[in-house]
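K.L.:
attaching a predicted model along with its sequence, questions to come.
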Amino acid sequence: MTTEVRINGRVVTPDGIIDGHVAIAGDRIVEVAAGDPGDGHWLLPGFVDIHNHGGGGHSFATGDPDSARRAAEFHLRHGTTTVLASLVSSPYELMREAVTAYAPLVADGVLAGIHFEGPYLSAARCGAQNPQYLRDPSIEELTELVALGGGAVRMVTIAPERAGALAAIEWLVEQGVVAAVGHTDATYEQTRTAIAAGARVATHLFNGMPPVHHREPGPVLALLGMPRVVVELIADGVHLHDGTLRFAAAAAGPGGAALITDAIDATGMADGAYELGGQAVTVTGGVARLTTDDGSPGAIAGSTLTMAAALRRAVRVGVPMVDAVRMAATTPAAAIGLGAQVGALAPGRRADLVELDADLAVRRVLRAGTWLATS
């Protein structure tokens, strides 16, 4: 018989906060109930990061399975119990190699899946994506990648204005792969057409998109608050002003916004020189930018964010705790089709839990019923 273990604290559920306990049996949650809150530490579902390029000095973008495993382990120690391995624009050969390398990690539960952020993106809004690899969407490429992954490919970001984009979005949806809109120069109308074709995620809303104009609303207003579309928000104070974060969270609502890290290998590391998609990156003061010849600030190149830090910032700018937790776990889990398995402290879900102290710093992490060391 499996022994039941109770963890006491301030339990954050999608519906509210309960002073009580979460009961675990094996790798499942069996009960969430009011009672003795114990030391009153916060109990949250494990974070779900659907856009992450690496961390702890290790990268998902290279196709190296050992590096990918170590990057996942780094973020796991910081509370992320479910993570997509996001790759940047690259040659097709590297895309194939990455799927082959990462499919076993997905099968083992180390990764929740693979996210291709490119190469089917806009050259005008490529940001830190390597422009030499950008190209129109290819259903031929996608067919091979999806088949090769055997379910490992979970999300693909596409600029809807590129030739063949709508057909690719429709094809992805038919295969059960999430189609995301991002790094795009599309008009409002083109973006709405992509949504009609089945696109359901906005890749880091505002970033890699034209700014909002009252006569040319562009992709941001086409995506924000749209039913069934989840907008990704990078809550690091660099990609988004705190006022923008607060506004977008309110406009999308907790069921329509997902906190993400967009983290790179420099996360948790010292300032210095790094690399992303074949391009040099310089991290200064924790901010990652493409390295330029003249030393001027280059394009923002991902972040050095953890999901725990993103949650703290969201709460600090005024997002209610329950809503922030939904944005950090429940909503992103649902966005990638894992809402019935992870993302909430509820009976039947996998026993993924993050315990935070009064300052919202990570104290302990539980994944599939097992406590892990934190750093």
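P.N.:
Received it, and whenever you're ready, just let me know what you need.
K.L.:
please make it C-alpha for all contacts and neighbour counts, starting now.
P.N.:
Noted.
K.L.:
how about the helices in the stretch 101-250 of the chain?
P.N.:
With DSSP state H, counting those that start in this stretch applied, the stretch 101-250 of the chain shows helices at 139-149, 165-174, 188-197, 218-223, 242-252, listed in chain order.
K.L.:
same for whichever helix or strand comes after the last one, what does it pack against?
P.N.:
Per DSSP states H and E, the first helix or strand lying C-terminal to helix 242-252 is strand 257-260. For strand 257-260, the contact count by 3 or more C-alpha pairs under 8 Å, 6 or more residues apart in numbering; DSSP states H and E identifies strand 230-234, helix 307-316, helix 331-335 as packing neighbours.
K.L.:
beyond strand 257-260, next helix or strand please.
P.N.:
Criterion used, DSSP H and E; the element after strand 257-260 is strand 272-276.
K.L.:
below is structure B, check it against A:
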Amino acid sequence: MILTAAQVVTPARILAPGWLLLDGDLIAGVGEGPPPRPADVDLGPVTVTPGFVDLHVHGGGGASFDVGTADAAAVAASTHLAHGTTSMAASLVTDTSDRMAAAVRELAPLVEDGRLAGIHLEGPWLSPRRSGAHRPGSLSDPGPAAIDGLLSAGDGAIRMVTLAPELPGGLDAVRRLAAAGVLVAIGHTDATYDEARAAIDAGARLGTHLFNAMRPLHHRDPGAVGALLDAPVDVELVADGVHLHPVVLRTVFATKPGRCILVTDAMAAAGAPDGDYRLGPMAIEVREGVARLASPGGDGAIAGSTLTMDAAVRFCVGTAGLPLLDVVHAASTAPARAWGLDDVGAVEPGRRADLVVLDERLHVVRVMRAGVWHDW
């Protein structure tokens, strides 16, 4: 089947007009100008991008991955699929070791059958000084037994772990996880520059929601932010207008070309109304689309987001003024590369036919996953 569109975003450039040749669930060819034969489907004045890849998402549609059920995971995945995310992680927040292990065991089969791209543990090895929306009483220092226990529960499904490397045993944990093939991310950390660089030298390769829940960047004390900006590693960015100012987004994209990864850090309220929710064991209030820890004054810590990836793309392009090609790379290609997902994340021959069709305002018109249209 041949599809044509006004624009097709490839890793190297935007083809205008462009065409794609699909063979079952794979992309067999991509080109610019007239297709090799008449198109089977002319999508019209739209932009076709690769399916978005979200490495950090806790839920959506009113459902949360933390409950560890297939039904909840299906609701969350379907919600984000409608907004263009065709590959996604199941991110788990800090809880008791037993409950985290139970959630990992329940979600692991969904990774094995391809419904989820992997499991991301955001905790429990985080700094009490930068805990954010994580329950302080459940935080702990990383030890070999705890690490091996959770990895064993996942049986290969845990693809990423966020931790604070300055904790006792932190660097050993980075080495242990990296040796097990897990992507280690620095986050919820009070690490100094030297401590963060030591973690990078030990195998950490990502910064979790850069700037947020980290020691602030200071010109004499650059901290983990400075180390992550300085080193050849990737950084997550939550582009919802709450977590980061547009000028910060522009600055990081300019500082780390090709290394920026857009994530939603979405909790259950993504794609759902304002109201009262839970993020793991924590009570969350969502008001005007902003999720915060429940507090009498309504000014608790930011607790994830209600963001979807298409909204992040629109914010980066429309508000921050970033080039569409760079933004799509950050929403698709860079996260796929970071997780070693070589079958998704780009519109090029040999990749899975995961496509997002966007109108002129970058709103989702149609979504294809593995060669199948999902229309609502």
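P.N.:
Happy to help now that I have it. Predicted model only: the values in this text are computed from it and were never measured.
K.L.:
what's the TM-score for these two chains?
P.N.:
Put the two chains on top of each other and the TM-score (TM-score structural alignment, normalised by the length of the first structure) is 0.96; 367 aligned residues with a C-alpha RMSD of 1.2 Å.
K.L.:
the helices of the stretch 101-250 of the first structure into TSV, with extra columns for distance to Ala128 of the first structure and mean neighbour count?
P.N.:
As requested, the helices of the stretch 101-250 of the first structure are exported to TSV (distance: least, C-alpha to C-alpha, whole Å; neighbours: other C-alpha atoms under 10 Å):
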stretch	distance to Ala128 of the first structure	mean neighbour count
helix 139-149	23	16
helix 165-174	21	20
helix 188-197	22	19
helix 218-223	19	23
helix 242-252	21	18
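K.L.:
in TSV: those helices, plus distance to Glu31 of the first structure.
P.N.:
Converted to TSV, the helices of the stretch 101-250 of the first structure look like this (distance: least, C-alpha to C-alpha, whole Å):
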stretch	distance to Glu31 of the first structure
helix 139-149	35
helix 165-174	35
helix 188-197	38
helix 218-223	37
helix 242-252	30
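K.L.:
so which of the helices and strands packed on strand 257-260 of the first structure is nearest Gly149 of the first structure?
P.N.:
helix 331-335 (19.5 Å; C-alpha to C-alpha).
K.L.:
contacts for the closest one next, please.
P.N.:
For helix 331-335 of the first structure, the external contacting residues (C-alpha atoms under 8 Å, 6 or more residues apart in numbering) are 48-50, 178, 200-201, 230, 254-259, 339-340, 342-343.
K.L.:
what residues in the second structure pair up with the helix or strand following it?
P.N.:
Per DSSP H and E, helix 331-335 of the first structure leads on to strand 353-356 as the next helix or strand towards the C-terminus. Aligned by TM-score structural alignment, strand 353-356 of the first structure corresponds to residues 355-358 of the second structure.
K.L.:
same question for stretch 106-122 of the first structure.
P.N.:
So stretch 106-122 of the first structure sits over residues 111-127 in the second structure, by TM-score structural alignment.
K.L.:
buried ones in that stretch, by neighbour count?
P.N.:
For stretch 111-127 of the second structure, a neighbour-count test (16 or more other C-alpha atoms under 10 Å) marks 111, 115-127 as buried.
K.L.:
so which of the helices and strands packed on strand 257-260 of the first structure is the most surrounded?
P.N.:
Mean neighbours per residue, mean count of other C-alpha atoms under 10 Å, is largest over those for strand 230-234, with a mean of 29.
K.L.:
mean per-residue distance, that strand versus the second structure.
P.N.:
Compared with the second structure after the fit, strand 230-234 of the first structure shows a mean deviation of 0.3 Å (mean C-alpha distance after the TM-score superposition for the first structure).
K.L.:
relative to helix 242-252, how tilted is that strand?
P.N.:
160 degrees (axes from the mean of the first three to the mean of the last three C-alpha atoms, to 10 degrees).
K.L.:
which residues in the second structure does strand 230-234 of the first structure align to?
P.N.:
Counting by TM-score structural alignment, strand 230-234 of the first structure corresponds to 234-238 in the second structure.
K.L.:
tell me the gap between the matching stretch and the middle of its chain.
P.N.:
The chain centre lies 8 Å from the centre of stretch 234-238 of the second structure; the measure is C-alpha atoms, centre = their mean, to the nearest Å.
K.L.:
please apply the same query to stretch 267-281 of the first structure.
P.N.:
With C-alpha atoms, centre = their mean as the basis, stretch 267-281 of the first structure stands 19 Å off its chain's centre.
K.L.:
that one corresponds to what range in the second structure?
P.N.:
Under TM-score structural alignment, the match for stretch 267-281 of the first structure is residues 270-284.
K.L.:
list the buried residues of that stretch.
P.N.:
Buried, per 16+ other C-alpha under 10 Å, within stretch 270-284 of the second structure: Ala270, Gly271, Ala272, Asp274, Tyr277, Arg278, Leu279, Gly280, Met282, Ile284.
K.L.:
quick check: the farthest pair among the residues you listed?
P.N.:
Longest distance between any two of these is 19.8 Å, between Gly271 and Met282; criterion C-alpha to C-alpha.
K.L.:
biggest strand in the second structure, by residue count?
P.N.:
Longest strand in the second structure by number of residues, with DSSP state E as the criterion: strand 85-93.
K.L.:
give me the angle between it and strand 275-279.
P.N.:
70 degrees.
K.L.:
superpose on the first structure and give me the mean offset of strand 85-93 of the second structure.
P.N.:
Mean for strand 85-93 of the second structure is 0.3 Å (mean C-alpha distance after the TM-score superposition for the first structure).
K.L.:
give me the neighbour count for the counterpart of Gly208 of the first structure in the second structure.
P.N.:
Under the alignment (TM-score structural alignment), Gly208 of the first structure pairs with Ala213 in the second structure. Number of residues near Ala213 of the second structure (other C-alpha atoms under 10 Å) recorded here: 21.
K.L.:
OK, contacts around Ala213 of the second structure?
P.N.:
Arg130, Ser131, Gly132, Gly187, His188, Thr189.
K.L.:
now for the first one: which residues touch it?
P.N.:
If you count contacts by C-alpha under 8 Å, 6+ apart, Arg130 of the second structure has them with His188, Thr189, Asp190, Ala213, Met214, Arg215.
K.L.:
list the buried residues for stretch 70-77 of the second structure?
P.N.:
So for stretch 70-77 of the second structure, counting by 16+ other C-alpha under 10 Å, buried means Ala72, Ala73, Ala74, Val75, Ala76, Ala77.
K.L.:
do stretch 200-207 of the first structure as well
P.N.:
Quick answer for stretch 200-207 of the first structure (16+ other C-alpha under 10 Å): Arg200, Val201, Ala202, Thr203, His204, Leu205, Phe206, Asn207.
K.L.:
between the two ends of the match of stretch 106-122 of the first structure, what distance do you get?
P.N.:
End-to-end distance for stretch 111-127 of the second structure, by C-alpha to C-alpha, to the nearest Å: 29 Å.
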